[in-house]
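Undergrad: Would you be able to build a 3D model of this:
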Amino acid sequence: MADATSAQESKEQPTLKQPKEALPKNASKKFTWTSPQGETVSYTANAEMVPVRADDGSLMGHMFMFSQVRDDVEDSSDRPVTFLWNGGPGGASYMVNVGGMGARRVKVDTDKHMPNVGVMEDNPYTPLPYSDLVFIDAFGTGFSHVDPNYDGKKVWGVDGDGDAFARGIIAWLALHKRNNSPVYLYGESYGTMRNAVVYRMLGEKGFGVTGVIEQSTILDYEPVMPGNDAYYLGMVPVYAATANYFGKAGVGEDPYAWFNKACEFSNTTLASAIVQGDQISEDDKRSVATEMSELIGLPVDFIMDKGLRIELDTFRKSLLKDEGKTLGRYDTRMVTYAYQDVQGDNEFYAGEDPSYDGINATYLDCYMKMLRDEIGFEGYSNYEPLSLKVNMDWNWTHAAPGTMGPAQVPNVAYDMATALRRNPTSRIMFFGGIHDAATPFWNVKHDMSKLFLPKALKHQIEYHLHSNGHMAYADNEALEAMGPELKAFYEKRHEPVL
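TA: Predicted coordinates:
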């Protein structure tokens, strides 16, 4: 999980310090994973506090890393190791672990609020049969802590965070003697932005990346700025898919065909109209609003009054207003009961999300039970699942390669393109969801299209669209579809490149 609308301005607050408690002792335990078809994999789960150091050897802090490593592999030279994380940027990695990619997961019911007591099972969709897995908590989140003698602000930012993760990965590879194993990066939401930076930085430190997996991607933060045209263009396909799901538009139409139809509308009709602002004629404006209404299920005059620009919170409040319900942001299929007008504060409402509330507590409780009761890792008394402190302190400036200097609003698509040019045998996979309003899939395709990559490099990139919202691991249908796509992606490391 991640919040793609985190505050852009850093606020001066005391630096987070490492707890006074003693450094937790590492713990491990052997397990056997069993697939629904009866396939078994013996593996060791390791919960470790890995020291991360600066160039001069000084301790930056300890990163909590939870790994699942297959036991029956004698030669690891062709055994991939995948490093996984969530976003935030102040989010720990428990969701991508017990949610979707770990060897064990919490059973979910896609668009339903989960009960408070969760059930764990062997995950039929985990990549463990063909890749070892290492889940990393960012500094200041989960159990990862900055050393008291190190300035946390150095790692709470786009570039500092990327550097810290690159160092953490290198430390884990050295500790486990896996320096010659194929390395893959798996990030979700802000974690996809982190992926792009780490992808480049690892190469600059002499460590090649074989594959990068981007789930629910955001590369360019400019569309989250108020009034940005690309924001409105990217949201319309999500609105259309949601209206289709609730029977408010495109009744009987294939949901993916309806989503793609809305993408084409954004690319052509809406793009032409929206850049004109109030210079568009009333007749043309009504024509566009009529077509948009048919796609997203809101009235023509309502869309006209908004200047063809429908904010996400406006859509969330409006589509099911007659039913007294409001939609989720991470997954627009998830609903809750609308707040009364007295609770109409916009900032409060923007942070309310049934698609987060519906899974968070259950995921975290099951994760803590697995770590503490089953593996025996005590950790610290406090696990920080989502640190708003880290979010608020985040330094968003980023020096993209080949640009004139640090930009206040980061665009890491340039990092990704640079890393791919330097490492043309590596591959990139994008996963998106038609009900993800936090990181719309239209914007990913748009950002990558502006790089004008040559055909040979574009051949190394693939895109997959599924039914999910932001957290693909909370959607069984999406996970079932993603499984064989992930496996095929890993196997492509053996294929020749163009």
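
Undergrad: going forward, measure contacts and count neighbours with C-alpha atoms only.
TA: Noted.

Undergrad: for stretch 362-372, which positions count as buried?
TA: Buried residues in stretch 362-372, counted by 16 or more other CA atoms under 10 Å: Thr362, Tyr363, Leu364, Cys366, Tyr367, Met368, Met370, Leu371.

Undergrad: correction: stretch 270-284
TA: Buried positions in stretch 270-284, judged by neighbour count with 16+ other CA under 10 Å: Leu270, Ala271, Ala273, Ile274.

Undergrad: And stretch 201-212, by the same measure?
TA: Buried, per 16+ other CA under 10 Å, within stretch 201-212: Met201, Leu202, Gly203, Phe207, Gly208, Val209, Thr210, Gly211, Val212.

Undergrad: Dump the buried residues of stretch 270-284 into TSV; add secondary structure and distance to Pro440 as well.
TA: Output for the buried residues of stretch 270-284, formatted as TSV (DSSP: H, G, I helix; E, B strand; the rest coil; distance: CA to CA, whole Å):
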residue	secondary structure	distance to Pro440
Leu270	helix	16
Ala271	helix	16
Ala273	helix	20
Ile274	helix	18
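
Undergrad: Now the second one, please; I'll put the structures next to each other:
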Amino acid sequence: MKLAKALLLVVLTLSFTAKANNERSIEVDKQYTTKHTTKINGKKVKYTATTGTQPVWDKEGKATASLFYTYYQRSDIDDNAKRPLMISFNGGPGSASVWMHIAYTGPKVLNVDSEGYPLQPYGVKTNPYSILDVADIVFVNPVNTGYSRVLPDKDGKMPSKEKQKEMFFGVNADVKYLAEWISTFVTRNNRWRSPKYLIGESYGTTRVSGLALELQKRQWMYINGVILVSPTDIGIKREGPVKAANRLPYFAAAAWYHQALSDDLQQLSLDDLLSQVESFTVNEYLPALAKGGFISAEEKQVISETVAKYSGLSVEAVLNNNLDINNSFFWKELLRDRKKTIGRLDSRYLGIDKKVAGARPDYNAELTSWLHSFTPAINYYLREELGYKTDLKYNMFGNVHPWDRSKNKTGENLRLAMAQNPYLKVMLQSGYFDGATNYFDAKYTMWQLDPSGQMQERLSFKGYESGHMMYLRREDLKQSNQDIREFIKQSLPSEEQAAKY
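TA: The predicted model follows:
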């Protein structure tokens, strides 16, 4: 009888263990490291790649979530005290770090053609322009993106949706917990002495702008540089006539790419064309829009003709929109006569709609193309090349909504962080064919970031002949990485240069 009870206990124990082991859950705090060699700009570079998870803790020290990350560290460097550390975020909000990880700054990039279009077999190849030669990089996946997940509470229950929003899913909550996470990561990896940089793409620019000050104020960690890739408004309002006028330079760029402009404009270089359009936008188009319905008929006609000339649209289309053309209409209208639509995030991409009629495209042509490449590549790469194996689904886009966008002062926080830290420099990078976060909006944000003009020399802008993810185009992959490399070098103070005005 005793033997039978003992056997039953063993069976029940094994059954419970099997059930526990079969749960599809995150490893809360685990790391795996592999060794690699690559060539960057023709020179051999040895590095380690650490994939793993690190917890987020509440005030009581209870793990509330675990974030998945990939950390690349050059292994042929003896002392990392002077070795820069780049902390990388993508956007959404709700987007994994996959985009810049395997297409921009990391040691591997997608198997795509020279313009960024998908190729099979899907996968990755060496990135000969990676910034790993000058900086170590950690790619961070915020809660519910990639393999990062919310954890059950002390009673084994998942927090309510409202509680999760309070903890993670909002402009300020996001910045607060990520700053704590970064502090722990820097401590664990002995990087406190290293120069540090934040890079964010799209909504990630809101994130890193807020982090710059949060790290200074709450973690006492000072950053050398912030890179804003295809930036959002970072809390700096662009509304009304400004919002409408700022679209025109992007319209001109997209129309130029598709050869939808007059012969005299098509013969110009893109830089020369945009210089013309930007001048018209600020000096004539914006004041005309500001007059609203009280603009004279004569001025409205003159302005509409110039807007039509630069945008590739008809004068009738401009007038019918009261000079204010929204993006969706432009993406549908520009090539309507060719029965094609153009992409939102990258207007080089073409789409086919069910009907030529209508005011907006049926789908985002560029995003469907990108998901072709990124999804299989990241799943293959993490599992088969970096050895991180899990049954969790890699969330390209995670469930983080509704997102609390209230009290967004991230742009002002970035300005204050710069004012408090004389070392801190900021660079913006934009693709001219990006219709979601257009390049002229980025310039406008840069102009408004420091109204005093006293930090102007610490702000810079770089533009590229591609879209939201400018690095997908091989020529821009090379140039944009080189721009980051030079930005890092220029923002490293000499040993005698003190942090003072």
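
Undergrad: TM-score of the superposed pair?
TA: The pair, once superposed, lands on a TM-score of 0.88 when counted by TM-score structural alignment, normalised by the length of structure 1; 460 aligned residues with a CA RMSD of 2.1 Å.

Undergrad: related to what we said a few turns ago, can you list the buried residues of stretch 201-212 of structure 1 in CSV and add distance to His62 of structure 1 and secondary structure?
TA: Formatted as CSV, the buried residues of stretch 201-212 of structure 1 follow (distance: CA to CA, whole Å; DSSP: H, G, I helix; E, B strand; the rest coil):
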residue, distance to His62 of structure 1, secondary structure
Met201, 20, helix
Leu202, 19, helix
Gly203, 23, helix
Phe207, 21, coil
Gly208, 24, coil
Val209, 23, coil
Thr210, 26, coil
Gly211, 26, strand
Val212, 24, strand
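
Undergrad: List the contacts of the residue mapped onto Trp99 of structure 2 from structure 1.
TA: Taking TM-score structural alignment, the alignment pairs Trp99 of structure 2 with Met95 from structure 1. Residues counted as contacts of Met95 of structure 1 (CA atoms under 8 Å, 6 or more residues apart in numbering) are Met1, Asn86, Asn360, Tyr363, Leu364.

Undergrad: Translate Leu371 of structure 1 into the numbering of structure 2.
TA: With TM-score structural alignment as the criterion, Leu371 of structure 1 lines up with Leu382 in structure 2.

Undergrad: Confirm that that match sits in a helix.
TA: Yes. With DSSP: H, G, I helix; E, B strand; the rest coil as the criterion, Leu382 of structure 2 is part of a helix.

Undergrad: thinking again about what came up before, which members of the contacts of Met95 of structure 1 occur in helices, if any?
TA: Counting by DSSP state H, the part of the contacts of Met95 of structure 1 found in helices is Asn360, Tyr363, Leu364.

Undergrad: Out of these, the closest to Thr126 of structure 1 would be?
TA: Tyr363 (16.3 Å; CA to CA).

Undergrad: For Arg105 of structure 1, see how far away that closest one is.
TA: Taking CA to CA, to the nearest Å as the measure, Tyr363 of structure 1 and Arg105 of structure 1 are separated by 9 Å.

Undergrad: what's the single longest strand in structure 2?
TA: The strand that spans the most residues within structure 2, counting by DSSP state E, is strand 43-57.

Undergrad: So what's the gap between that strand and the chain middle?
TA: Between the centre of strand 43-57 of structure 2 and the centre of its chain there are 20 Å (CA atoms, centre = their mean, to the nearest Å).

Undergrad: If you count neighbours, what's buried in that strand?
TA: For strand 43-57 of structure 2, the neighbour count (16+ other CA under 10 Å) marks Val45, Lys46, Tyr47, Thr48, Ala49, Thr50, Thr51, Gly52, Thr53, Gln54, Pro55, Val56 as buried.

Undergrad: ok, the counterpart of Asn111 of structure 2 in structure 1 - contacts?
TA: Residue correspondence to structure 1 (TM-score structural alignment): Asn111 of structure 2 is matched to Lys107. Counting by CA under 8 Å, 6+ apart, Lys107 of structure 1 makes contact with Gly118, Val119, Met120, Glu121.
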